[in-house]
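A.B. asks: missing the sequence, but the structure's below:
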């Protein structure tokens, strides 16, 4: 029955990828820690594919303490070296260090704003932007809003938050709904607001 569902053109036949598309991508996400995780994982895909990162996501959660910024911000050099030896993650020194660095920035935002979610959702005025693309070829890689988000996050000190990464984050977190019009998810109610 799964094959009968019409999905967005970027989805392959891996059940993991189909479940990600069907149950997570484009669904409004408001949990602070899950948003931090998503932003960090989107940064990990720079130069790679999301599919590559998705297959490693569970291992990332395990070795990065379920993306708890309070714990990650305390990582020392020994932990960095341990992570760089782990074949279950993308062993790029700049990317590993960026997650640790960004955890500290997250904590500053949480302290100043009270909520990382409300801070991030402010970029779309608290409401998902619903686009009406007929084909995946129409979907942009970035927008003026993702340009703005990238600029602000970089100014705050975040690393690996270019405009394309920010737009992918906005799509994945449901800040933008870019399911194409022929995708069955367009007719589904929002499954979750975590």
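C.D. replies: Now that the structure is in, tell me what you want to look at. Treat the numbers as computed from the prediction; the structure is a model and nothing was measured.

A.B. asks: all contacts plus neighbour counts: C-alpha atoms, from now on.
C.D. replies: Noted.

A.B. asks: can you give me the helices in the protein?
C.D. replies: If DSSP state H is used as the criterion, the helices of the chain fall at 15-23, 32-44, 50-63, 69-72, 77-84, 93-113, 116-121, 144-156, 163-172.

A.B. asks: take the one below as the second:
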């Protein structure tokens, strides 16, 4: 999404996200979960809409504490569907709760969300999409691509002339690291 490098700088919401988050590696479970939730909620909307609602998302989803979100029941679903601060879309809300439960399972099977991502890296985009669809809800090709680019697992967040690209490269995102001993599980 190199065109983002041309429009984001200087914008009050896009600028800080572009300059300090987009494409940088993330290891924190809550931060990875937040990014997945935001990408899911962006579907069909603008990224600016999501960024404007980001603080409301954090509050509504308990700062993306996976165990709390995974335990949400009917009362929390109703609360979220009535929260005008977030994107009130039943399928997206259900996907967020389901995906929190998946992340709990990834702790058991792989040691966590970040470890699961690392265990499967590197994969081409199409294989990432298949993998995400086997485990997560509301994760089509564009959502998976943006999630992986934004968290450093796929290249393309910044164009080579973007000053932020050098900072991203210095942070050693996963897409810059390929090793001969990496055998991603199917």
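C.D. replies: Now that the structure is in, tell me what you want to look at. Keep in mind that what you see is a predicted model, and the values were worked out from it rather than measured.

A.B. asks: can you give me the TM-score here?
C.D. replies: For this chain pair, the superposition-based TM-score is 0.82 by TM-score structural alignment, normalised by the length of the second structure; 168 aligned residues with a CA RMSD of 2.0 Å.

A.B. asks: just name the most buried of the helices of the first structure.
C.D. replies: Comparing those by mean neighbour count (mean count of other CA atoms under 10 Å), helix 163-172 comes out on top with a mean of 24.

A.B. asks: next, the angle from that one to helix 50-63.
C.D. replies: On the basis of axes from the mean of the first three to the mean of the last three CA atoms, to 10 degrees, helix 163-172 of the first structure is oriented at 80 degrees to helix 50-63.

A.B. asks: please tell me which residues of the second structure helix 163-172 of the first structure aligns onto.
C.D. replies: The aligned range for helix 163-172 of the first structure in the second structure is 141-150, by TM-score structural alignment.

A.B. asks: distance check, residue 101 of the first structure against residue 108 of the first structure.
C.D. replies: Going from residue 101 of the first structure to residue 108 of the first structure by CA to CA, to the nearest Å gives 11 Å.

A.B. asks: same question for residue 35 of the first structure.
C.D. replies: Relative to residue 108 of the first structure, residue 35 of the first structure is positioned 15 Å away (CA to CA).

A.B. asks: same question for residue 58 of the first structure.
C.D. replies: Distance of residue 58 of the first structure to residue 108 of the first structure, computed by CA to CA: 26 Å.

A.B. asks: check residue 69 of the first structure too.
C.D. replies: Going from residue 69 of the first structure to residue 108 of the first structure by CA to CA gives 11 Å.

A.B. asks: anything in contact with each of the two?
C.D. replies: Common contact partners of residue 69 of the first structure and residue 108 (CA atoms under 8 Å, 6 or more residues apart in numbering): none.

A.B. asks: so can I have JSON lines of the helices of the first structure showing distance to residue 188 of the first structure?
C.D. replies: Formatted as JSON lines, these follow (distance: least, CA to CA, whole Å):
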{"stretch": "helix 15-23", "distance to residue 188 of the first structure": "9"}
{"stretch": "helix 32-44", "distance to residue 188 of the first structure": "22"}
{"stretch": "helix 50-63", "distance to residue 188 of the first structure": "23"}
{"stretch": "helix 69-72", "distance to residue 188 of the first structure": "33"}
{"stretch": "helix 77-84", "distance to residue 188 of the first structure": "39"}
{"stretch": "helix 93-113", "distance to residue 188 of the first structure": "32"}
{"stretch": "helix 116-121", "distance to residue 188 of the first structure": "22"}
{"stretch": "helix 144-156", "distance to residue 188 of the first structure": "26"}
{"stretch": "helix 163-172", "distance to residue 188 of the first structure": "16"}
